[in-house]
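S.K.: can you look at this prediction? I've put the sequence above it.
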Amino acid sequence: MTDIVPVLARADQNLTSSLDKLFELLRIKSISTDPAYKAECRKGAEWLVTYLQSIGFDASVRDTPGHPMVVAHHDGATPDAPHLLFYGHYDVQPVDPIELWENDPFEPSIKDVGDGRKILTGRGTADDKGQLMTFVEACRAYKEVQGTLPCRITILFEGEEESGSPSLKPFLQANADELKADYALVCDTSMWDRETPAIAGALRGLVGEEIVVTAADRDLHSGLFGGAAANPIHILASALAGLHDETGRITLDGFYDGVEETPENIKASWDTLGKTAESFLGEVGLSVPSGEKGRSVLELTWARPTAEVNGIWGGYTGEGFKTVIAAKASAKVSFRLVGTQDPDAIRQSFRNFVRSKVPADCSVEFHPHGGSPAIHLAYDSPVLTKAKTALSDEWPKPAVVIGMGGSIPIVGDFQKMLGMESLLVGFGLSDDRIHSPNEKYELTSYHKGIRSWIRILSALAA
């Protein structure tokens, strides 16, 4: 392991110039969803290439049918150094409603907010320009002190993350050999709190289904046919209600195949975070946890699978009252997956379950809406362990390994298309107002984020 003390010291010395560089990038209006800012998106890509070249990367702008990618390479200190792919995005969300911003969203500043805290203000500070620059500046500090990097680094910055990444999968397919590495590093995530860094060790997968149950060939008068004709709303509602038993477990055949119990030491570490059912649900006006009985809210949202009805409709729903038996009833249902649950198997089990509830003289049709497996880095993974130790050495409190209830598509793409697991480390906070007016990024997140990546690179190289 290289001596990182002088590298950390150089990062501290560079902070002012690092902020100057970040602010240059933040002033570029790289809004990917609005065609009016196409030139600004290219300007953002070109700025990154120029800066990466200035610190020794072989960097280039790569055109796509949409906004360009940035790809950069740097050798490691030794031929057998680990190869890491670092991913971030330089595009940003639109700023509307502009009247709610306290300052020009593309004129970043440093603001003192009291209690010794300072924040960086402006669109893209947290999502994702500030985050990606923590890694770039860590590389800069390493180069200035050591003359090289401890790991072989490939960088991929895209310009369409905020608009659905339409060019990303084709780009990964076309450049798989160039981009494949030992591990991917993804920075578009958050800390647990201002003093506690976090590694997202798991992302839940997703299966979506739309269901349409059809009974009679037209809507029926409930006075003439009620009690005799099948009601598709009743049929669908009964089927959906049967997805869970009285303990909150999901009743589909084979649903829990591939679901493993979270290790006790990991659950114990989550318990120390102080997130109770009351504090978690109280934020949305609730207090009683749903889902599987006997599990904490963090386990339920990070490590357990779900079945949720996202919408249901049928019959007359307008003003007033109309006594009909609907001909059709529809619903949208989603499943969050964990472990090695198979999206295709879950979809088929759900369809079989619904079909078993539909009478012979009625019919049901299904419309799929996406399907992706869960992503999970083994809790005893050497990469995770090294990164956790490195983060714990930098921040006031030890790093925690958390789950994420949602999905980050790029992580699944890296796993499926490039065969790489991802280490998700970011320094955002829940109040950074990403996608909203007055986006901000803590100065501490930026400064200690740079130092954190220096420590992580050193640890992974060892």
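M.R.: Nice, I can see it.
S.K.: going forward, measure contacts and count neighbours with C-alpha atoms only.
M.R.: OK.
S.K.: who are the neighbours in contact with Gln341?
M.R.: Phe255, Tyr256, Asp257, Gly258, Val259, Pro373, Ala374 (CA atoms under 8 Å, 6 or more residues apart in numbering).
S.K.: same question for Ile408.
M.R.: By CA under 8 Å, 6+ apart, Ile408 lies in contact with Leu203.
S.K.: next, format the contacts of Gln341 as CSV and append secondary structure, distance to Pro65 and neighbour count.
M.R.: Converted to CSV, the contacts of Gln341 look like this (DSSP: H, G, I helix; E, B strand; the rest coil; distance: CA to CA, whole Å; neighbours: other CA atoms under 10 Å):
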residue, secondary structure, distance to Pro65, neighbour count
Phe255, coil, 40, 21
Tyr256, coil, 41, 20
Asp257, coil, 40, 13
Gly258, coil, 39, 13
Val259, coil, 40, 15
Pro373, coil, 28, 22
Ala374, coil, 29, 23
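S.K.: between those, which is closest to Glu319?
M.R.: For the contacts of Gln341, the closest approach to Glu319 (CA to CA) belongs to Phe255, at 40.2 Å.
S.K.: apart from its neighbours in sequence, what residue is nearest that closest one?
M.R.: Ile346 (6.3 Å; CA to CA, 6 or more residues apart in numbering).
S.K.: try Glu260
M.R.: Gly339 (6.4 Å).
S.K.: is that neighbour in a helix, a strand, or coil?
M.R.: Secondary structure, DSSP: H, G, I helix; E, B strand; the rest coil: Gly339 is coil.
S.K.: mind listing what it touches?
M.R.: Contacts of Gly339 (CA under 8 Å, 6+ apart): Gly258, Val259, Glu260, Ala374, Ile375, His376.
S.K.: farthest residue from the center of this protein?
M.R.: Leu224 (52.3 Å; CA atoms, centre = their mean).
S.K.: alongside the first one, take a look at this:
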Amino acid sequence: MDGHTKSSSTLDAVLARQEADFDAALARYDQLLRIQSISTDPAYKDECLKAAQSLADELKGLGFDARVAPAIGHPFVVAHHEGATADAPHVLFYGHYDVQPVDPLELWEADPFEPEIKTRADGSKYIRARGAADDKGQLRTFIEACRAWKEETGSLPCKVTIFFEGEEESGSPSLEPWLTEHGEEIKADFALVCDTNMWDRKTPAITASLRGMTAGEVTLKAASRDLHSGLYGGAARNPITLLTQILGDLHDETGRVTLPGFYDGVEDVPAPVLEQWKALNFSESRFLGDIGLSVPAGEEGRMVLEQIWTRPTAEINGIKGGYTGEGFKTVIPAEASAKISFRLVPGQDPEKVWKAFEAHVTSRLPADCEAVFARRDTGAPALSVDVTNPALQACLEALRDEWETEPALMGCGGSIPIVGDFKRHLGMDTILAGFGLEDDNIHSPNEKYELESFRKGIRSWARILDRLAE
């Protein structure tokens, strides 16, 4: 019997073990969901500790060297398990056990911490509870995959480190200090993160790129005080007018950002990837129609998926100045301000982009006006994973085998800070593969997770560990 046949036979047994244990896996999932691990509210500190301890104890029972690791705030769970062979790859799996607050409580169909399995008319089922998808259901898929391997074979095919955070939903204040002091303990060949979605209910996905960001505020100051527009209108500079003119100059008529050097280092998406995205049958009209729009407003000649996943942007997120209360006040304000953010792609330097914005503003200032800048986000660079990376290819193959369809290689328009932290502190690339859906209502009332996502998520991770070991 050759090695591949032996591996396939073992994997089949592991998957059969997982199927036989599925009801027990649901019960363990239910128990974790009942813990009210809301990280933002100090009243739930003990519940967060309870969730961390519960996970650490479970991992110990599976043969991991696991502990609750103290932090400035809520603790981490750190666990290690050797692989079946000395040369097995070492993977780090990340998830978070904390959840969002449940407000507004009155919009929930039932108690957010009393999980309930619901069945639709078509027979499909989902579990409703806070944290069902984000991130307790997602992290449990990996734990259950490890359990199936351990119970069937007595070991894991890869060397595995697990790292669970308890403050992801509250800005991760303890993460940076912990990684600075203890990061080497969890360093691996690469990281696996499950806090992402599938493309649709039948199509799994790997998120291969994340946009970065830098952001801040600009305030334009003119007169020494607010002025009566009847006495000073026409003679005094209006900073609101000036600010809107300057911000309007950020884009040209084709939607491109006009900052000098803004596109330096920005590369076009490879043609094969664009072709794959076209094959996803993404409906631009539906995407925009769902928010009451119909015409794409980004760079001309770019498909919407390209715009939101792999193109840089300059956005005005807020603007204020003058009198904005009820009624009317004929005032020329002394100052006006705006909040600005830039979504960045690989090849762009956050510091360079922000400096270019400052120069854009100051070069357009007339006499008697001053600009004051406040950097609110010093900038996270964009990240991407080489699509030819053998580990990523192994994950794609495993997902293809389980879901019997071609996985989507997606981009993400937002940022996932942990991915940047792993790259910056530990030099590790991250593969993002999760099984959530857009309609899971994460952060909202009646959050849910599909039972099919849970079941096939477990099977997917079992296959991924097998493929990575090969």
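M.R.: Okay, I see it. No experiment lies behind these values; they were computed from the predicted model shown.
S.K.: please state their TM-score.
M.R.: The TM-score (TM-score structural alignment, normalised by the length of structure 1) is 0.97; 462 aligned residues with a CA RMSD of 1.3 Å.
S.K.: one step back: what's the counterpart of the residue nearest to Glu260 of structure 1 in structure 2?
M.R.: Using TM-score structural alignment, the partner of Gly339 of structure 1 in structure 2 is Pro346.
S.K.: identify the residue of structure 1 aligned to Tyr44 of structure 2.
M.R.: Tyr44 of structure 2 maps onto Tyr37 in structure 1, by TM-score structural alignment.
S.K.: its match contacts Ser30, correct?
M.R.: Yes. Between Tyr37 of structure 1 and Ser30 there is a contact under CA atoms under 8 Å: 6.3 Å.
S.K.: who has more neighbours, the two?
M.R.: Neighbours were tallied for Tyr37 of structure 1 and for Ser30 using other CA atoms under 10 Å; the higher tally belongs to Ser30 (30 against 15).
S.K.: tell me if I'm right that the more buried one and Ala36 touch.
M.R.: No. Look at Ser30 of structure 1 against Ala36 with CA under 8 Å: they stay out of range, at 10.0 Å.
S.K.: average distance between the helix or strand encompassing the residue nearest to Phe255 of structure 1 and structure 2?
M.R.: Secondary structure assigned from DSSP states H and E places Ile346 of structure 1 in helix 343-357. Once superposed with structure 2, the aligned residues differ from helix 343-357 of structure 1 by a mean of 0.5 Å; criterion: mean CA distance after the TM-score superposition for structure 1.
S.K.: ok, now which ones touch Leu391 of structure 1?
M.R.: Counted by CA under 8 Å, 6+ apart, Leu391 of structure 1 has contacts Pro197, Pro398, Ala399, Ser452, Arg455, Ile456.
S.K.: ok, now Leu286 of structure 1?
M.R.: Taking CA under 8 Å, 6+ apart, one finds Glu278 in contact with Leu286 of structure 1.
S.K.: before we move on, back to that, ok, now how distant is the match of Gly339 of structure 1 from Asp268 of structure 2?
M.R.: Distance of Pro346 of structure 2 to Asp268 of structure 2, given as CA to CA, to the nearest Å: 11 Å.
S.K.: what lines up with Glu406 of structure 2 in structure 1?
M.R.: By TM-score structural alignment, Glu406 of structure 2 lines up with Pro398.
S.K.: give me the neighbour count for the residue nearest to its match when sequence neighbours are not counted.
M.R.: Leaving out its chain neighbours, the residue that sits closest to Pro398 of structure 1 by CA to CA, 6+ apart is Ser392, at 4.3 Å. A count of nearby residues for Ser392 of structure 1, using other CA under 10 Å, gives 19.
S.K.: do the one 4 residues further on as well
M.R.: If you count neighbours by other CA under 10 Å, Pro396 of structure 1 ends up with 12.
S.K.: can you pull the contacts of it?
M.R.: Glu195, Thr196.
S.K.: at 10 Å what do you get?
M.R.: Arg194, Glu195, Thr196, Pro197 (CA atoms under 10 Å, 6 or more residues apart in numbering).
S.K.: are any of those residues buried, and which?
M.R.: Arg194, Thr196, Pro197 (16 or more other CA atoms under 10 Å).
S.K.: would you mind finding the match for the first one in structure 2?
M.R.: To tie it back to what came earlier, the one meant is Arg194 of structure 1. The equivalent of Arg194 of structure 1 in structure 2 is Arg201 (alignment by TM-score structural alignment).
S.K.: show the contacting residues for the nearest residue to that match once chain neighbours are set aside.
M.R.: Spatial nearest neighbour of Arg201 of structure 2, excluding adjacent residues (CA to CA, 6+ apart): Leu437 at 7.0 Å. By CA under 10 Å, 6+ apart, Leu437 of structure 2 lies in contact with Ala133, Thr196, Asn197, Met198, Trp199, Asp200, Arg201, Lys448, Tyr449, Glu450, Ser453.
S.K.: what about the strands in the stretch 1-150 of structure 2?
M.R.: 65-69, 76-81, 90-96, 116-119, 125-128 (DSSP state E, counting those that start in this stretch).
S.K.: of those, which is nearest Lys187 of structure 2?
M.R.: Between those, strand 90-96 lies closest to Lys187 of structure 2; by CA to CA that is 7.3 Å.
S.K.: tell me what angle the closest one forms with strand 76-81.
M.R.: Going by axes from the mean of the first three to the mean of the last three CA atoms, to 10 degrees, strand 90-96 of structure 2 is angled at 150 degrees with respect to strand 76-81.
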